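Q: Give me coordinates for this.
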Amino acid sequence: MPLVHISLRVGKPEMYRQAIFDGLYRAMHETFNVPEDDQFMTITEHDAVNFRYSASYLAVDRSDDLVYVQITANNTRTVEQKKLLFRRIVELLGENPGIRPQDVFVNLVEVAKENWSLGDGVAQYA
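A: As a prediction, this is how the structure comes out:
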């Protein structure tokens, strides 16, 4: 049950943002076995003064099209699955909406299954 937060600079059209949602869900479905109806994602847009990044940290050439993706998920995936997820996200977001690989920044936050309540005040996975 991943929860995805996406941050990017303001100004991208709706189709661009929807393509990010679609690509991220597809990558998680393919690599993390996320079920068909498991889509919980938000996009937050920031003006330039509220969006900071290093243009060259670790020799990655980033641009103002940088997209931050933070995925909170159960701590049940292997290192290989995580590598596949990162690679697949870059591939799919490159295809549509056309984001350069250097502009896809992904952070995976792993939590124990009992740390979720998906509604009704119930810990569904505990």
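Q: C-alpha from now on. contacts and neighbour counts both.
A: Will do.
Q: which outside residues touch stretch 34-53?
A: 1-11, 17, 21, 25, 28-29 (C-alpha atoms under 8 Å, 6 or more residues apart in numbering).
Q: Recalculate using a threshold of 6 Å.
A: Among residues not part of stretch 34-53, those counted as contacts by C-alpha atoms under 6 Å, 6 or more residues apart in numbering are Leu3, Val4, His5, Ile6, Ser7, Leu8, Arg9, Val10, Met28.
Q: List the ones among those residues that fall in strands.
A: Leu3, Val4, His5, Ile6, Ser7, Leu8, Arg9 (DSSP state E).
Q: and those residues, which are buried?
A: When those are checked for burial by 16 or more other C-alpha atoms under 10 Å, the buried set is Val4, His5, Ile6, Ser7, Leu8, Arg9.
Q: Would you tell me which one of these comes nearest to Asn115?
A: Using C-alpha to C-alpha, Val4 comes nearest to Asn115 of these, at 15.6 Å.
Q: and that closest one, what does it touch?
A: Contacts for Val4 (C-alpha under 6 Å, 6+ apart) come out as Met41, Gln70, Ile71.
Q: Another for comparison:
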Amino acid sequence: MPLVRINLTKDASPEAVRAISDTVYEAMINVANVPQHDKFQIITRHALDELVYPADGYLGISYSPGIVFIQVTWNAGRTIDVKKAFYKAVADGIHAKAGVRKEDIWISLTDVAKENWSFGNGEMQYAPKE
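A: As a prediction, this is how the structure comes out:
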């Protein structure tokens, strides 16, 4: 049930965008046990002045104009180890497939309850069982 938002520079090639999108989806399936075909993503390209990050770095990590912000909202319940493995799979995969520096792959996870989703028809598909 994830919703993924990917924000990156407008200069990213279509091939890089596709590689980033596919890598996040593959990591969700292979690492986080997300069902196949559950691929909902919003990809937004930005001018350089619209991607704001600390010029001096943060926590010992330096960033470049090639930074990619990835926000994932998904169901709560995954362990710390699964989340760590997800971060690693995404960073390694994007670096290998799109050439983005691992330092520039910034990820935020938001855990929500299953009842916080509607996949259409104005219905709560995963309503709690009564």
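Q: hang on, the earlier thing: tell me the most packed of the contacts of Val4 of structure 1, by neighbour count.
A: Counting neighbours by other C-alpha atoms under 10 Å, the top entry in the contacts of Val4 of structure 1 is Ile71, with 20 neighbours.
Q: So that residue: helix, strand or coil?
A: Assigned with DSSP: H, G, I helix; E, B strand; the rest coil, Ile71 of structure 1 falls in the strand class.
Q: any idea how far Phe40 of structure 1 is from it?
A: Per C-alpha to C-alpha, to the nearest Å, Ile71 of structure 1 is found 10 Å from Phe40 of structure 1.
Q: Give the buried residues for the lengthiest helix in structure 1.
A: When structure 1 is scanned for its longest helix (criterion: DSSP state H), the result is helix 14-32. Going by neighbour count (16+ other C-alpha under 10 Å), the buried part of helix 14-32 of structure 1 is 16-17, 19-29, 31-32.
Q: can you give me the strands in structure 1?
A: When assigned using DSSP E, the strands of structure 1 occupy the ranges 3-9, 41-46, 67-74, 104-111.
Q: what about the second one, how far off from structure 2?
A: This means strand 41-46 of structure 1. Average distance between strand 41-46 of structure 1 and its aligned residues in structure 2, after superposition and using mean C-alpha distance after the TM-score superposition for structure 1, equals 0.8 Å.
Q: what's the span of stretch 115-126 of structure 1, first residue to last?
A: For stretch 115-126 of structure 1, the end-to-end distance is 8 Å (C-alpha to C-alpha).
Q: What is the neighbour count of the aligned partner of Gly60 of structure 2 in structure 1?
A: When the structures are aligned by TM-score structural alignment, the residue of structure 1 matched to Gly60 of structure 2 is Ala59. By other C-alpha under 10 Å, the residues close to Ala59 of structure 1 number 9.
Q: what's the spacing between Ala59 of structure 1 and Val104 of structure 1?
A: 14 Å.
Q: before we move on, the earlier item: now the common contact residues for Ile71 and Phe40 of structure 1.
A: With contacts taken as C-alpha under 6 Å, 6+ apart, the residues that reach both Ile71 of structure 1 and Phe40 are Leu3.
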